[in-house]
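Participant: For reference, the sequence and a predicted model appear below.
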Amino acid sequence: MTVREPASYTLADMADASIGAATLAELAGARDDLWPAISQHPNCYPALAEWIAQQSEPAPAPKAAAMSSEAWAAQFQGNNGREATMSEYQNALATGEIIQEAQPAEGAVAQIANAARTAQRGGWQMWAPFAIPVLAFMGFISLFLPAASASASIFGNRISQKVSFFGEDAEGVGVMLLVFMLAVLALGVTSIVKNVQWAKLAAAIAGIVVGLVSLIVTISLMANMGDSSSNFGAFSVNTSVGSGTVMLSIVSILLVVASLITVLPKKAAAQHPVQ
């Protein structure tokens, strides 16, 4: 009896119910293109069908090579348009996407010092976006405090009056600053919620513009008002800058500083071997 070579079998031959289990096993080992037909053949025994199913399973996708934390953070921001959260970083660390470099014991002190310096360099830029809406809210509050105060004394009778940012003499400056501060507050909150670069940039630019405008207004008010006293015999006049102007001037300076820190480019920390 002539034994057929496995290469001579075709898909049509697999319709022959007389092909034995041994021949099917031999074919399965040599002809992976016939595995579906072999599995459906009436003489295919369970062990052979299970073996074919195991061999037919797709190979697992190759795992991405681990990278440094700086490279991973840059790749994440490029792919997602935002910075990674702490939970996303910890998940990447747990799944092996980020290299966990073992540090020698003698370098522990140096590593702690390097970590402290890195935190100090990145701390301002980390918290500056959160400071923008907080400072805008403080600026909003300062507009409802007295901008200045004036008092007059006539024959021992004293009259005092507080000047508001929304008074008639302010000529709408208070309303303008109020709208500006609310706009910065809204943009600042949006930048925190969205956590995307364009929102942070918009909030920072608005903070710089509004901070400078507010600072100019307060400096002008201080120059025109100041703390002065005039005596005309029994008649005296005293003027002083109000708490709202002082608070607004401080908030304006801090708002400009926080906004500038937000838009400054971040310096990547250089990697140096531990000495």
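Facilitator: Yep, that arrived.
Participant: C-alpha from now on. contacts and neighbour counts both.
Facilitator: Will do.
Participant: Show the subsequent helix or strand relative to whatever helix or strand residue 36 lives in.
Facilitator: Using DSSP states H and E, residue 36 falls within helix 35-40. Per DSSP H and E, the first helix or strand lying C-terminal to helix 35-40 is helix 46-56.
Participant: Okay, buried residues for the next helix or strand after that next one please.
Facilitator: Downstream of helix 46-56, the next assigned helix or strand under DSSP H and E is helix 69-80. For helix 69-80, the neighbour count (16 or more other C-alpha atoms under 10 Å) marks 69, 72, 73, 76 as buried.
Participant: Ok, stretch 167-187 next?
Facilitator: Neighbour-count burial for stretch 167-187 [16+ other C-alpha under 10 Å]: 174, 177, 178, 180, 181, 182, 183, 184, 185, 187.
Participant: okay, pairing it with this:
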Amino acid sequence: MTAADFTTFTFQSAQDPTLSPLLLGQLAQARPDLHAAILQNPGCSAALREWIIAQESASPVAYSDAPAAPLLPPDALRVAPAVPPTAPPAGVRALPLTAAGFGVIGLIALALPAVSLHAASMFGSFDRTGGFFSDAAQHTGAGIITVMIAAILVGLIGFGAKSGGARAACGTIIIVCGVIGVIIASIIITGAPDYSSSGTGYYAIVEAASGTYLLLSTSIAMALVGLFILLKRNAHLAVGFEVSL
């Protein structure tokens, strides 16, 4: 095997991350003038880093008249083991369950009136309500059921997910479910008044009712929980990255 020609190495080439720990150790012994570059190389092990710092602190010299450096310690070329990712806090793991709970509340909203009608004429007045499957509610009941069941299932899956990627995917889907719920509620709130009417001696007012507003608030909360899952997951990754460094 041909020995490496360390005289051709430059400051830039000594920073090449593809250099093996063994080659970096040999280069550090042969070229003290490149110690600064080697320290910046991602492949520089902790032991090699300590050895270089010790050499520089003792007697920094130029390459041209550098004395033979002492042999590296046996563990100088050992690659430090990767730090395993830590588990997310219990509160973060429980967030998908919170989203599933909001999905249940969204289903409960279906049992409440989506729209209300107040009509009056010369013969008297009356009040009625309509559900999410009525014309005034744009027949949105089936869509709400689908979205809320999806949020419940994804929330349960996210709670049991082990990987950060799976939790991030669940958080994204929960956000989508929440946004769809907000859109449906907004359609009812803005569209229900179109069914109002009036004429000589009578009027009828149609507007969104308690079920729609419960759906709206629940969907907003669900979307925020999904966003919180993503933010907490990214913050946890950032902390884990700093620890591994």
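Facilitator: In hand now; what should we look at? Everything numeric here is computed off the predicted structure, so don't read it as measured data.
Participant: with the buried residues of helix 69-80 of the first structure in mind, which one is nearest to residue 195 of the first structure?
Facilitator: Nearest to residue 195 of the first structure among the buried residues of helix 69-80 of the first structure, counting by C-alpha to C-alpha, is residue 76 at 13.2 Å.
Participant: For the helix holding residue 36 of the first structure, buried residues please.
Facilitator: 35, 37, 38, 39.
Participant: just stretch 196-207 of the first structure next, same as before
Facilitator: Under 16+ other C-alpha under 10 Å, the buried positions of stretch 196-207 of the first structure are 196, 199, 200, 201, 202, 203, 204, 205, 206, 207.
Participant: Also stretch 243-263 of the first structure?
Facilitator: Those would be 243-263, for stretch 243-263 of the first structure by 16+ other C-alpha under 10 Å.
Participant: if you line the two up, which stretch of the second structure does that stretch fall on?
Facilitator: On the second structure, the counterpart of stretch 243-263 of the first structure by TM-score structural alignment is residues 210-230.
Participant: same check, this time on stretch 26-43 of the first structure
Facilitator: Using TM-score structural alignment, none of the residues of the second structure align to stretch 26-43 of the first structure.
Participant: Strands of the second structure, start to end?
Facilitator: Along the second structure, counting by DSSP state E, strands occupy 115-121, 124-130, 197-199, 202-208.
Participant: Please identify which of those strands is closest to residue 182 of the second structure.
Facilitator: Here strand 202-208 is closest among the strands of the second structure (C-alpha to C-alpha), at 13.6 Å.
Participant: check the fit of the closest one onto the first structure and give the mean distance.
Facilitator: When the first structure is superposed, strand 202-208 of the second structure averages 2.1 Å from its matched positions, counting by mean C-alpha distance after the TM-score superposition for the first structure.
Participant: Now render the buried residues of helix 35-40 of the first structure as JSON lines, adding distance to residue 116 of the first structure.
Facilitator: Below are the buried residues of helix 35-40 of the first structure laid out as JSON lines (distance: C-alpha to C-alpha, whole Å):
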{"residue": "35", "distance to residue 116 of the first structure": "61"}
{"residue": "37", "distance to residue 116 of the first structure": "66"}
{"residue": "38", "distance to residue 116 of the first structure": "66"}
{"residue": "39", "distance to residue 116 of the first structure": "64"}
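Participant: residues contacting residue 36 of the second structure?
Facilitator: Not one residue lies near residue 36 of the second structure by C-alpha atoms under 8 Å, 6 or more residues apart in numbering.
Participant: What separation is there between it and residue 55 of the second structure?
Facilitator: Remark: distance between residue 36 of the second structure and residue 55 of the second structure (C-alpha to C-alpha, to the nearest Å) = 12 Å.
Participant: quick revisit: for the strands of the second structure, give me a markdown table that also has mean neighbour count.
Facilitator: Converted to a markdown table, those look like this (neighbours: other C-alpha atoms under 10 Å):
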| stretch | mean neighbour count |
| --- | --- |
| strand 115-121 | 18 |
| strand 124-130 | 13 |
| strand 197-199 | 11 |
| strand 202-208 | 19 |
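Participant: Tabulate the ones you listed in CSV, adding columns for distance to residue 232 of the second structure.
Facilitator: CSV is the format used below for the strands of the second structure (distance: least, C-alpha to C-alpha, whole Å):
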stretch, distance to residue 232 of the second structure
strand 115-121, 37
strand 124-130, 40
strand 197-199, 49
strand 202-208, 35
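Participant: out of the ones you listed, nearest to residue 24 of the second structure?
Facilitator: strand 202-208 (71.4 Å).
Participant: What lies in contact with the closest one?
Facilitator: Applying C-alpha under 8 Å, 6+ apart, the external contacts of strand 202-208 of the second structure come out as 114-122, 136, 188-189, 192-198.
Participant: quick one: which of the strands of the second structure is nearest residue 179 of the second structure?
Facilitator: Minimum separation from residue 179 of the second structure across the strands of the second structure (C-alpha to C-alpha) falls at strand 202-208, 18.6 Å.
Participant: CSV for the buried residues of helix 69-80 of the first structure, including distance to residue 165 of the first structure?
Facilitator: Formatted as CSV, these follow (distance: C-alpha to C-alpha, whole Å):
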residue, distance to residue 165 of the first structure
69, 50
72, 50
73, 46
76, 47
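Participant: Show me which pair in those residues is furthest apart.
Facilitator: 69 and 76, at 10.4 Å, using C-alpha to C-alpha across the buried residues of helix 69-80 of the first structure.
Participant: Quickly list what's touching both of these two.
Facilitator: Common contacts of residue 69 of the first structure and residue 76 (C-alpha under 8 Å, 6+ apart): none found.
Participant: corresponding residue for residue 167 of the first structure in the second structure?
Facilitator: Using TM-score structural alignment, the equivalent of residue 167 of the first structure in the second structure is residue 134.
Participant: how much space is there between residue 138 of the second structure and residue 36 of the second structure?
Facilitator: 70 Å.
Participant: Also residue 136 of the second structure?
Facilitator: 73 Å.
Participant: And residue 127 of the second structure, by the same measure?
Facilitator: Separation of residue 127 of the second structure from residue 36 of the second structure (C-alpha to C-alpha): 82 Å.
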